[in-house]
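Enquirer: Next come a sequence and a model predicted from it.
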Amino acid sequence: MSLSTEQSQRDHIKELSRKHVFTSWSAQGALDQLPLAGGEGAHFWDHEGNRYLDLTSQLVNVNIGYQHPKLVAAIQEAAGQLVTIGPGFDSESRAEAARLVSERAPEGMNKVFFTNSGAEAVENAIRLARLHTGRHKLLAAYRSYHGATHGAISLTGEGRRLGSEPGLPGVVHFWGPYLYRSAFYASTEQEESERALEHLRQTLQFEGPDRVAAIILESVVGSNGILVPPAGYLEGVRALCDEHGIMLIADEVMAGFARTGQWFAIQHWDVRPDLITFAKGVNSGYVPLGGVVISDEISATFNERPYPGGLTYSGHALACASAAASINIMEEEGILEHVRQLDEQVLRPGLTALAEQHEVVGDVRGIGAFWAVELVADRETKEPLGAEAMGRIAAACKAEGVWPLIVANRVHVVPPCVITQDEARRALEVLGSALSSV
């Protein structure tokens, strides 16, 4: 196809999109989005032939990379069999996907309820927790994002929830650990962990722990800064939950399925939650799918008592076939081990070096293929770098064929988990040059 034809197709897509597509989180009249023509591995390209190394994984979900041939083939094969089966019938792909997910979860979590998205997974997790405990209150962190449906956006602590208020009754927010901008005046990770846990304990005391059904948290906070919990924190939250009969919900929608080098990020700390929500990386978004991994104790609550919830597409045959194939591919190709090596050999040392080289870098943090570079106008005051400068950094990266994920004053480095070490090194070189521009 000629360049002029490609440009015509690009313009046609943009025109149709602006005329008919209502886009999430956007002022519709201000949209000017790039139409994509294709992708492969850790790259995507537009209709003019511009090729970009992707540091976004779209919405931090294309863990297995674009157009993985084995996963595409598995979807094609499944589509040629029985493409959809309602939840009222048993399905081979649903059963197999549930087995593969539960076998990779912590011990004693053997049932999976499938949804169509991470937000729906959160909705059902809080329903399960409330029904199991007979309590109604839910605690969630301020620095969190749990989805955009009614319950999920109510649990969300960041500013995106404000436009949807009033929210779900019974939701209480608390401050989680974030040493770089500590709410607890901590100077070490140990202090941050201890003081954040004491704050959570006091919050529970004032809310009445016997009224709290669940504490939900992202095992590694994603959209709000990629905040890796300090040693002892998740263990401490688990202990608080055990003390008061509260369910612990681990939101692994963004952090799960190889993103941190484990099947589930919480496994880095050897903590067993009562419920795990997942989506995104389970099949890299090739077909919409999410779910809840349920502890044996909670699932037993519904052995004789019907669960009052369901979805037409719960465990959709095509989506589950893609998840089963994706998990098997990740295992066969050693993607979790690849992510761990990427962390140790490229991302951790490379991003640490950028912090040493550039005064504009205030903090670097992350794990696996899940990193954030926090940028500041002044290291002493930690004043966030402004939007204009962040825009210049993004433009400089794109000009060199690297597509960054800019979130507030941060660059999130979250490439497809299949990115090669050489590709990752090139991305960091381009990012370093872009940082020099400010």
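Expert: That came in fine, so what should we check first? As the structure is a prediction and not an experimental result, all values here were calculated from the model. Numbering: from 1, shown residues only.

Enquirer: switch to C-alpha atoms for all contacts and neighbour counts from now on
Expert: Will do.

Enquirer: can you pull the contacts of S314?
Expert: G86, P87, F113, F114, T115, N116 (Cα atoms under 8 Å, 6 or more residues apart in numbering).

Enquirer: Just the element for it, please.
Expert: For S314, there is no host helix or strand (DSSP states H and E).

Enquirer: ok, now the one 4 residues further on?
Expert: Using DSSP H and E, L318 falls within helix 317-332.

Enquirer: For that helix, list every residue counted as buried.
Expert: Using 16 or more other Cα atoms under 10 Å as the burial criterion, the residues of helix 317-332 that qualify are 317-327, 329-330.

Enquirer: If you count neighbours, what's buried in whichever helix or strand comes after it?
Expert: Using DSSP H and E, the helix or strand that follows helix 317-332 in sequence is helix 335-342. For helix 335-342, the neighbour count (16+ other Cα under 10 Å) marks I335, L336, E337, H338, V339, R340, Q341, L342 as buried.

Enquirer: Kindly reformat those as JSON lines containing distance to I294.
Expert: JSON lines is the format used below for the buried residues of helix 335-342 (distance: Cα to Cα, whole Å):
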{"residue": "I335", "distance to I294": "25"}
{"residue": "L336", "distance to I294": "23"}
{"residue": "E337", "distance to I294": "26"}
{"residue": "H338", "distance to I294": "28"}
{"residue": "V339", "distance to I294": "27"}
{"residue": "R340", "distance to I294": "27"}
{"residue": "Q341", "distance to I294": "31"}
{"residue": "L342", "distance to I294": "31"}
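
Enquirer: Below is structure B, check it against A:
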Amino acid sequence: MRGAAAEIPGGATHGPPHHLALPEGRPMPPTAPTGAAPTGAALDDAVLEADHRHVLHSWSAQAHLPSFVVAGGAGSRVWDHAGTTWLDFSSQLVNTNIGHQHPAVVAAIKEQADLLTTVSPATANRTRGRAAERVLARAPEGFAKVFFTNGGADANENAVRMARLHTGRDKVISAYRSYHGNTGAAVVATGDWRRVPNEYARGHVHAFGPYLYRSEFWATTEAEECARALHHLERVVQCEGPTSVAAVLLETIPGTAGVLVPPPGYLAGVREICDRYGIVLILDEVMAGFGRTGSWFAFEAHDVVPDLITFAKGVNSGYVPAGGVLVSEAIAATFDERVFPGGLTYSGHPLAMAAIVAALDAMAAEGVVENAARVGRDVLGPGLAALADENPLVGEVRGTGVFWAVELVADQDTREPLDAASVARIKALCLERGVLPFVAENRVHVVPPCVVTDDEAREGLAVLAGVLRDVAA
């Protein structure tokens, strides 16, 4: 897996026995006669030129855009037009849980396109009903309906709307270390820097969640961090006025903020606080859900059941944009005779619903969630622990399933974050050596597809370890 001459392997080991047997060689554009349309590296250059000229990129200064083209993919690998291949340790934006180009999901989208490409959300549609059944089958007891959206941000928007209408209250408490999406209320519920230039929505309050490595509470143990974070949250509720708080909105495991797995008892404690004050608990499973943590939902490992669950990404691996809100029976009943004042033109879009049905069926049949749990337990967890022991740039590793973060520091004693230039070099070297990383602030997130094989996981870890050794030296 080095450079343009790399071959895509012809098989896979230890993973679910589906499409991971990739084609020999790589898909390449057909040879063109002289003077015809460009191919190979020239086509990559043309794609970049057109992209940079015409596309306004998200979260970017437009004079400093990436020079990276993806032309195709299969399983856990992607490649450009020139044939350079990368092991996708990013799952794009932590969403291709079932891997790239799963044949069953692609076939379902094509079949649905032949039958019906679009339909009004006010119309009953068989594929939408089947998708709702599949999603509800993975929810805890007591969930009644699914409100489909186009993605995770509008899922959180509508969950907040439901909580406000159900309780008759206005305020929403979320965490500073969080990301909930880029629409009006979702970006204001977000805790990171992206909130600040976008604060147009009302009624949002933030609190600090648990993060022992950089504790806000002077904690030295997980138990202390948990107790003090819960005390802090309850004091925020009390100071804001409990009867004014509609919802607590939390990512079950904050993802973009650093894969911050909550300590034992924290989410159960949040549930108790919400029950005490009549507050709706919304758990954002957009990034953590549908196999990413080695279970269908991340909250399953934390002895908690929320009132509303938001999801997107892994529900169909983003093959067609889709998200939604799982709605508990009590909140669903609020809108039996009362109009729910929310809707989207493409809510429950047939192509997206077909992708959901096929993806969830394939994940169940092929043991994809179990594969994610095992690879995390047997390969990624031990491998990253060894990396933390040997490399002075690693401050902490944390995660579960195929959802991990490596926090990089300039000094392990002071925990000073590694500088941006060094992190950029780490990213560049990973790409150069055949691994597509997910990099955020001073972290490398290790988030391959849930279908990643043992050998692929070891390959990615070996590249990351080598890069960090070189940068440390």
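Expert: Right, received. Where do you want to start? What you see is a predicted model; the values in this text were computed from it and never measured.

Enquirer: For A30 of structure 1, state which of the buried residues of helix 317-332 of structure 1 is nearest.
Expert: Nearest to A30 of structure 1 among those: A319, at 33.6 Å, using Cα to Cα.

Enquirer: what ranges do the strands span in the stretch 101-250 of structure 1?
Expert: In the stretch 101-250 of structure 1, the strands defined using DSSP state E, counting those that start in this stretch lie at 111-115, 137-141, 171-174, 212-218, 247-251.

Enquirer: With structure 2 overlaid, report how far the longest one is off on average.
Expert: In this overlay with structure 2, the average offset of strand 212-218 of structure 1 from its partner residues is 0.2 Å by mean Cα distance after the TM-score superposition for structure 1.

Enquirer: In structure 1, mark out all the helices, start to finish.
Expert: For structure 1, the helices defined by DSSP state H occupy 3-20, 57-60, 69-79, 92-104, 118-133, 150-155, 189-207, 233-244, 296-301, 317-332, 335-342, 348-357, 387-399, 421-436.

Enquirer: equivalent range in structure 2 for the longest one?
Expert: Aligned by TM-score structural alignment, helix 189-207 of structure 1 corresponds to residues 222-240 of structure 2.

Enquirer: Could you do the last one as well?
Expert: For helix 421-436 of structure 1, the aligned range in structure 2 is residues 454-469, judged by TM-score structural alignment.

Enquirer: superposed on structure 1, where does the matching stretch end up, distance-wise?
Expert: Stretch 454-469 of structure 2 differs from its equivalent in structure 1 by a mean of 0.6 Å after superposition (mean Cα distance after the TM-score superposition for structure 1).

Enquirer: middle-most residue in structure 2, spatially?
Expert: Nearest to the mean C-alpha position of structure 2, counting by Cα atoms, centre = their mean, stands M287 at 2.6 Å.

Enquirer: any idea what that residue aligns with in structure 1?
Expert: In structure 1, M287 of structure 2 lands on M254 (TM-score structural alignment).

Enquirer: ditto for T39 of structure 2
Expert: By TM-score structural alignment, T39 of structure 2 lines up with T5.

Enquirer: And W404 of structure 2, by the same measure?
Expert: Per TM-score structural alignment, W404 of structure 2 is aligned with W371.

Enquirer: which non-adjacent residue is nearest that match?
Expert: V413 (4.9 Å; Cα to Cα, 6 or more residues apart in numbering).

Enquirer: these two touch, right, the one you found and P404?
Expert: Yes: in this structure V413 of structure 1 lies within contact range of P404 using Cα atoms under 8 Å: 7.3 Å.

Enquirer: overlap in contacts of the two?
Expert: Residues touching both V413 of structure 1 and P404 comprise L55, T56, with contact defined as Cα under 8 Å, 6+ apart.

Enquirer: what's the spacing between the residue nearest to W371 of structure 1 and A319 of structure 1?
Expert: 27 Å (Cα to Cα, to the nearest Å).

Enquirer: what does E107 of structure 1 give?
Expert: In terms of Cα to Cα, E107 of structure 1 sits 25 Å off from A319 of structure 1.

Enquirer: one step back: what sits up against the match of helix 189-207 of structure 1?
Expert: So stretch 222-240 of structure 2 is contacted by 173, 207-212, 215, 217-219, 245, 263-266, 269-270, 273 (Cα under 8 Å, 6+ apart).

Enquirer: again, only using 7 Å
Expert: A207, F208, G209, P210, L212, F217, A219, P263, Y266, G269, V270, I273 (Cα atoms under 7 Å, 6 or more residues apart in numbering).

Enquirer: which residue packs closest to the residue mapped onto V172 of structure 1 from structure 2, ignoring adjacent ones?
Expert: When structure 2 is aligned by TM-score structural alignment, V172 of structure 1 is paired with V205. Spatial nearest neighbour of V205 of structure 2, chain neighbours left out: I173 (4.8 Å); criterion: Cα to Cα, 6+ apart.

Enquirer: Next, count neighbours for that neighbour.
Expert: When counting by other Cα atoms under 10 Å, one arrives at 22 neighbours for I173 of structure 2.

Enquirer: Trace it over to structure 1, please.
Expert: So, by TM-score structural alignment, I173 of structure 2 is matched to L139.

Enquirer: now P263 of structure 2
Expert: For P263 of structure 2, the residue aligned by TM-score structural alignment is P230.

Enquirer: list the contacts for its match?
Expert: Contacts of P230 of structure 1 by Cα under 7 Å, 6+ apart are E189, S193.

Enquirer: and the gap between it and F184 of structure 1?
Expert: In terms of Cα to Cα, P230 of structure 1 sits 14 Å off from F184 of structure 1.

Enquirer: Stretch 87-94 of structure 1 maps to which residues in structure 2?
Expert: By TM-score structural alignment, stretch 87-94 of structure 1 lines up with residues 121-128 in structure 2.

Enquirer: on that earlier part again, and for the residue nearest to W371 of structure 1, the neighbour number?
Expert: 27.

Enquirer: Double-check it against I367; I have them as touching.
Expert: No: using Cα atoms under 7 Å, V413 of structure 1 makes no contact with I367, being 10.5 Å away.
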